[in-house]
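Participant: show me how the following folds:
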Amino acid sequence: MNFAEISCAEFISRLGSKAPVPGGGGASALVGAVGTALGNMVGALTVGKKKYAEVEGDMIRLREAAEKLQGEFLTLVQRDAEVFEPLSRAYGLPKETEAQREEKDRVMEAALKEACSVPLEIMSKCGEAIRLHEEFAAKGSRLAVSDAGVGAAFCKAALLGASLNVYINTGAMKDRALAGEYNRKADALLAEYGPCSDRIFESVKNYLKKE
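Facilitator: Model prediction:
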């Protein structure tokens, strides 16, 4: 099943069920896609307007980048499911004998590394999307600026959500050096793009409230 292609109703139904996928990582990727699309809408409502002729080129560039990111996020919805399923199976492997325990540890470690890679990529894409929202909010149509603020907030939510999927997997890894490396990457992405999203949101909020 391709989770990027099923209906919203089916995705939500499966997300709220006992099914192992989709989970928090896939949901974060989907939220990132939605947030990015909101910024893209600001661009669409700005392009072609005489009032914003000065930023027409910027909006076209931003929209192209947003379109690409939307597709990448949707791919990551499915990729997250694909990398989690082997991990889910690994948890159920027998561990009655020493050989079984060693095999389970080996399979688990490989699955955990793979399961960290996708949420880290989601976080990186969220950072790219938040940077786009900075420009959408600053240069886009004032009639749609609220959507840039909502988009930035959604991308931050996706960033935070994906980070927890990194940390839950690194917490179970035996290779603590590699776990630390993944954690530091996630920490750095949170530190850089969380405050950036907050600034965009506050700027939009203050503009709308005329403060």
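Participant: going forward, measure contacts and count neighbours with C-alpha atoms only.
Facilitator: Noted.
Participant: Gly171: neighbour count?
Facilitator: 14 (other Cα atoms under 10 Å).
Participant: now it: how far from Phe84?
Facilitator: 15 Å (Cα to Cα, to the nearest Å).
Participant: do Ala4 as well
Facilitator: Applying Cα to Cα to Ala4 and Phe84 gives a distance of 16 Å.
Participant: same question, Asn183
Facilitator: 18 Å.
Participant: I'd like the structure of this one too, to check against the first:
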Amino acid sequence: MMLIDKTVQGFITELASDSSAPGGGSVAALSASLGGALAIMVCRLTVNSEKHAAVHTEMAAVLNQAQAVTASLTRYIDEDTQAFNQVMAAYKLPKATDAEKQARSQKIQESTKQATILPLQVAEEALKVMELAAKTLEYGNPHAASDAAVAGLMAYAGLRGALYNVAINLPGIKDQAFADNVRAKAAAVRQQADKLNQQLESIGKEKLD
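Facilitator: Have a look, this model is predicted:
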């Protein structure tokens, strides 16, 4: 069964087991997707209210974007676990001969690269959720301001978690150019996210305190 098809309790139970997957990567994607879902909710509570007709057009656009990015993040919940399993499968390949060792090493590198790219993509998508959450917090239905704030916080948590999964894989990659490129992209995402998180906290303080 796919993780996304499990009940909440079923997912938690599997996560708490002694299996190494699903793990932090899937949780990071889930966290960001929950943030996206909350942003969608706030958009709907705004566009369905005549009191907020002045921002209907803008919030409808945010709604469409949030739906797309949330759908993408939801797919990553299972894809992250699948990528991790591919790495584990590569390490279990035979290594009795030189040819087998070479094939195994190549497969390990390929699967580790994929397991590194995927959480970077999660982080990039989570950043989009943070941007959308900021708009819903600033312009959305004020009665759902706390939900918009949580949306941003969940996306930020998912982003940071995804970047941890990027970082843990980088030392195992022999392709230095690839590793340096991923490291630079991750740093850029982190910088943007930290700045946006401060903005979200500032807006949240204004709306909720």
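Participant: got a TM-score for the two of them?
Facilitator: TM-score of the superposed chains, computed with TM-score structural alignment, normalised by the length of structure 2, equals 0.93; 209 aligned residues with a Cα RMSD of 1.6 Å.
Participant: compare Asn183 and Phe84 of structure 1 (neighbour count), which wins?
Facilitator: Using other Cα under 10 Å, the more surrounded residue of Asn183 of structure 1 and Phe84 is Phe84, with 23 against 20.
Participant: surely the more buried one meets Val21?
Facilitator: Yes - assessed by Cα atoms under 8 Å, Phe84 of structure 1 is found in contact with Val21 at 7.5 Å.
Participant: stretch 74-91 of structure 1 vs structure 2 - mean distance after superposition?
Facilitator: Compared with structure 2 after fitting, stretch 74-91 of structure 1 deviates on average by 1.2 Å (mean Cα distance after the TM-score superposition for structure 1).
Participant: quick check: which element contains the nearest residue to Ala172 of structure 1 once chain neighbours are set aside?
Facilitator: Distances taken as Cα to Cα, 6 or more residues apart in numbering put Leu112 closest to Ala172 of structure 1, at 7.6 Å, once the chain neighbours are dropped. Leu112 of structure 1 belongs to helix 98-139 when assigned by DSSP states H and E.
Participant: equivalent analysis for Val21 of structure 1, please.
Facilitator: Going by DSSP H and E, Val21 of structure 1 is not in any helix or strand.
Participant: which non-adjacent residue is nearest it?
Facilitator: Per Cα to Cα, 6+ apart, closest to Val21 of structure 1 is Ala81, 5.5 Å.
Participant: surely that neighbour and Ala27 touch.
Facilitator: No - using Cα under 8 Å, Ala81 of structure 1 is not in contact with Ala27; the gap is 10.1 Å.
Participant: quick one: Gly35 of structure 2 from Lys101 of structure 2, how far?
Facilitator: Distance, Gly35 of structure 2 to Lys101 of structure 2, by Cα to Cα: 43 Å.
Participant: looking at those two, which is more packed in?
Facilitator: Gly35 (31 against 14).
Participant: show the contacting residues for Ala186 of structure 2.
Facilitator: Ala186 of structure 2 sits next to 120, 163, 166 when contact means Cα atoms under 8 Å, 6 or more residues apart in numbering.
Participant: SS state for it?
Facilitator: helix (DSSP: H, G, I helix; E, B strand; the rest coil).
Participant: would you mark the buried spots in the host helix or strand of Thr46 of structure 2?
Facilitator: Per DSSP H and E: Thr46 of structure 2 is located in helix 24-47. Residues of helix 24-47 of structure 2 classed as buried by neighbour count (16 or more other Cα atoms under 10 Å): 24-47.
Participant: that older thread, name the helices or strands packed onto the helix holding Leu112 of structure 1?
Facilitator: The contact analysis (3 or more Cα pairs under 8 Å, 6 or more residues apart in numbering; DSSP states H and E) places helix 98-139 of structure 1 against helix 24-46, helix 56-91, helix 145-170, helix 176-208.
Participant: tell me which of these sits nearest to Ser13 of structure 1.
Facilitator: helix 24-46 (12.2 Å; Cα to Cα).
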